[in-house]
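>>> Sequence plus the predicted model coming up.
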Amino acid sequence: MNETFFGDPEYYARFARAYDAMVGSRLYNQMFWGADPRQYTAFAARAIGSGTGPMLEVAVGTAQATAALHVASARITTLVDMSAPMLKLAGQAITEAAGGTLPERITLECRDMLEPPQDLRYETILGLGLLHLVPDVAATVRALGRQLEDHGKLFLASLVKGPRRSNAYLGLLKAHGDIAVARTAGELFDEVRDAGLGQVTVTRRGAMGYVEISL
């Protein structure tokens, strides 16, 4: 299994800076998703603070919500995205947050998140704004789960059905091919549970679902 379900990586290459500005906008997030970027950062902080061992953030994008958190953390961290321009912006954001030098314990890799180049294991895996992009949530979660250490944890977020305006916008994104499936939080829970990894919790804030899985 690989990340071909994400479509054309060049789409993100062309709109990296616009995407960065959009996902960081409180107005955009409140208007379309009934959410706040601070909620994404709080969820990421929960993931980063959940352990001390190696950590992986997948589909990191521009690290809008996590750059400062990764700098404040002492964890060995790998950040992965398929878009080189997005990853470049993520590196710049982390470097700036760190005062001008990228910490040696942080690695950025432009590659498929589901097929690591080595048999690597992580204590924690984080993926913000991820699961609405994949048609088969259970298969994706299982592939990520194989990269976890024993008793590791997954923290994954997804757009879900919520307020009426959000649902209309999700429909437009689905019709345009920008997301794979518009799911309810309940449907997301069922599909994540079907992966058979461990204990699953799903909470919803506006049109964003937050998934935690403990092995």
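Ah, there it is.

>>> Going by C-alpha atoms from here, please, whenever you check contacts or count neighbours.
OK.

>>> In the longest strand seen in the chain, which residues are buried?
Using DSSP state E, we find that the single longest strand of the chain is strand 148-159. Across strand 148-159, burial judged by 16 or more other C-alpha atoms under 10 Å covers 148, 149, 152, 153, 154, 155, 156, 157, 158, 159.

>>> so, if you compare those residues, which one comes nearest to residue 27?
residue 159 (16.8 Å; C-alpha to C-alpha).

>>> quick one on the thing from earlier: farthest pair in the buried residues of strand 148-159?
The two members of those with the most space between them (C-alpha to C-alpha) are 149 and 159, at 27.0 Å.

>>> now the longest strand of the chain: how far from the chain's centre is it?
From the chain centre to the centre of strand 148-159 is a distance of 10 Å (C-alpha atoms, centre = their mean, to the nearest Å).

>>> try stretch 119-138
7 Å.

>>> ok, now stretch 125-141?
Distance, stretch centre to chain centre, for stretch 125-141: 8 Å (C-alpha atoms, centre = their mean).

>>> ok, now stretch 149-168?
From the chain centre to the centre of stretch 149-168 is a distance of 9 Å (C-alpha atoms, centre = their mean).

>>> How far does whichever helix or strand comes after the longest strand of the chain sit from its chain's centre?
Scanning forward in sequence from strand 148-159 by DSSP states H and E, the next helix or strand is helix 164-176. How far helix 164-176 lies from its chain's middle: 20 Å, per C-alpha atoms, centre = their mean.

>>> outside of whichever helix or strand comes after helix 164-176, which residues touch it?
Per DSSP H and E, the first helix or strand lying C-terminal to helix 164-176 is helix 185-193. By C-alpha atoms under 8 Å, 6 or more residues apart in numbering, the residues outside helix 185-193 that reach it are 137-138, 141, 160-161, 199-204, 209, 211.

>>> for comparison:
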Amino acid sequence: MLEMTAAEKAAAEKIFGDRLGLAERYVEHLATSGTERGLLGPREVPRLWSRHVLNCAVVAELIAEGAAVADVGSGAGLPGLTFALARPDLQLTLIEPLERRVIWLNEVVDDLGLDNVTVLRTRAELAVGKVAADVVTARAVSALKTLAGLTIPLLDGRGEVLAIKGRSAAEEVEKAAKIIRKLGGTGTSVLTVGEGLLEEPTTVVRIVVGS
């Protein structure tokens, strides 16, 4: 079992509530089969809670009750599976093109008994029209200028994109402004979530599409 610091445990209890045990099992999967199969580097194991799981899960608070969420480039289930764990009211579609990652995601979903998750093996651009989403999420997929074209079309003209980004978020927004507008984005903002809860809060770019 990967030990949490006292601060991480307090944050995890607040975010996952009575599903903390499931979140711990997910982290075990990441630390074992996830690294063995190359979904995460072994160096990431000591910081799985702080840098990956909590960093992603805290963003779930931005999503409306009962929303349908499509997570683009799910990889090791970050952020998609953390949302499914923290918010059982959400319906998640994890979009991932690589077969070995899809197999691993399905194994984890089955083991955790998550009935609010569907794993779709396809590329984001091929999922347009096949996935109904109110919110599209992504983390560590590509620069916003490219990511906008992979995420906004999945919303079918209405909803929002939540992209977990790093310190260069504002700069990325500036570079992507034109393409975001062209694709139907009506408002873009950079948000910080997890302040007072996480040692390092999470930076999110929110793109509103439609009115």
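Nice, thanks for sending it over. On a predicted model such as this, the values are computed, not experimentally measured, just so you know.

>>> Now compute the TM-score of the two chains, please.
After superposition, the two chains reach a TM-score (TM-score structural alignment, normalised by the length of the second structure) of 0.62; 165 aligned residues with a C-alpha RMSD of 3.4 Å.

>>> quick one on the thing from earlier: drop anything exposed from the contacts of helix 185-193 of the first structure.
Among the contacts of helix 185-193 of the first structure, those buried by neighbour count (16+ other C-alpha under 10 Å) are 137, 138, 141, 160, 161, 200, 202, 204, 209, 211.

>>> wouldn't the fourth one be in contact with residue 211 here?
Spelled out, it's residue 160 of the first structure. No. Using C-alpha atoms under 8 Å, residue 160 of the first structure is not in contact with residue 211; the gap is 11.5 Å.

>>> Show me the helices in the first structure, by range?
In the first structure, helices defined by DSSP state H lie at 9-14, 16-23, 26-33, 37-48, 67-72, 84-97, 137-145, 164-176, 185-193, listed in chain order.

>>> The first structure: which residue goes with residue 204 of the second structure?
Counting by TM-score structural alignment, residue 204 of the second structure lines up with residue 210 in the first structure.

>>> Sorry, slip of the keys, the one I care about is residue 153 of the second structure.
Mapped onto the first structure by TM-score structural alignment, residue 153 of the second structure lines up with residue 146.

>>> tally of neighbours for that match?
For residue 146 of the first structure, the neighbour count with other C-alpha atoms under 10 Å is 15.

>>> what would the contacts of helix 185-193 of the first structure look like in JSON lines with distance to residue 44 of the first structure?
As requested, those are arranged in JSON lines below (distance: C-alpha to C-alpha, whole Å):
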{"residue": "137", "distance to residue 44 of the first structure": "20"}
{"residue": "138", "distance to residue 44 of the first structure": "21"}
{"residue": "141", "distance to residue 44 of the first structure": "18"}
{"residue": "160", "distance to residue 44 of the first structure": "18"}
{"residue": "161", "distance to residue 44 of the first structure": "21"}
{"residue": "199", "distance to residue 44 of the first structure": "19"}
{"residue": "200", "distance to residue 44 of the first structure": "17"}
{"residue": "201", "distance to residue 44 of the first structure": "15"}
{"residue": "202", "distance to residue 44 of the first structure": "15"}
{"residue": "203", "distance to residue 44 of the first structure": "14"}
{"residue": "204", "distance to residue 44 of the first structure": "15"}
{"residue": "209", "distance to residue 44 of the first structure": "13"}
{"residue": "211", "distance to residue 44 of the first structure": "11"}
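
>>> Name all residues that make contact with the residue most central in space within the second structure.
The second structure has residue 79 as the residue nearest its centroid, 2.2 Å off, counting by C-alpha atoms, centre = their mean. Applying C-alpha under 8 Å, 6+ apart to residue 79 of the second structure gives the contacts 53, 56, 57, 71, 137, 138, 139.

>>> and the gap between the last one and residue 74 of the second structure?
So that's residue 139 of the second structure. According to C-alpha to C-alpha, to the nearest Å, residue 139 of the second structure and residue 74 of the second structure sit 8 Å apart.

>>> More neighbours: which of the two?
Counted by other C-alpha under 10 Å, residue 139 of the second structure and residue 74 do not tie: residue 74 has more neighbours, with 27 against 22.

>>> Residue in the first structure paired with the more buried one?
For residue 74 of the second structure, the aligned position in the first structure is residue 60, judged by TM-score structural alignment.

>>> Surely that match touches residue 82?
No. Judged on C-alpha under 8 Å, residue 60 of the first structure makes no contact with residue 82 at a distance of 9.1 Å.

>>> give me every residue that touches the equivalent of residue 107 of the first structure over in the second structure.
Aligning on TM-score structural alignment places residue 107 of the first structure opposite residue 118 in the second structure. Residue 118 of the second structure is in contact with 92, 93, 94, counting by C-alpha under 8 Å, 6+ apart.

>>> 6 Å instead?
By C-alpha atoms under 6 Å, 6 or more residues apart in numbering, the contact set of residue 118 of the second structure is residue 93.

>>> Okay, the residue nearest to residue 75 of the second structure when sequence neighbours are not counted and residue 76 of the second structure: tell me how far apart.
In this structure, residue 75 of the second structure finds its nearest non-sequential neighbour in residue 101, 5.9 Å apart by C-alpha to C-alpha, 6 or more residues apart in numbering. With distances taken as C-alpha to C-alpha, residue 101 of the second structure is found 7 Å from residue 76 of the second structure.

>>> And residue 66 of the second structure, by the same measure?
Residue 66 of the second structure is 23 Å from residue 76 of the second structure, by C-alpha to C-alpha.

>>> out of those two, which sits in the more crowded spot?
Under the criterion of other C-alpha under 10 Å, the comparison of residue 66 of the second structure against residue 76 puts residue 76 first, with 21 against 12.
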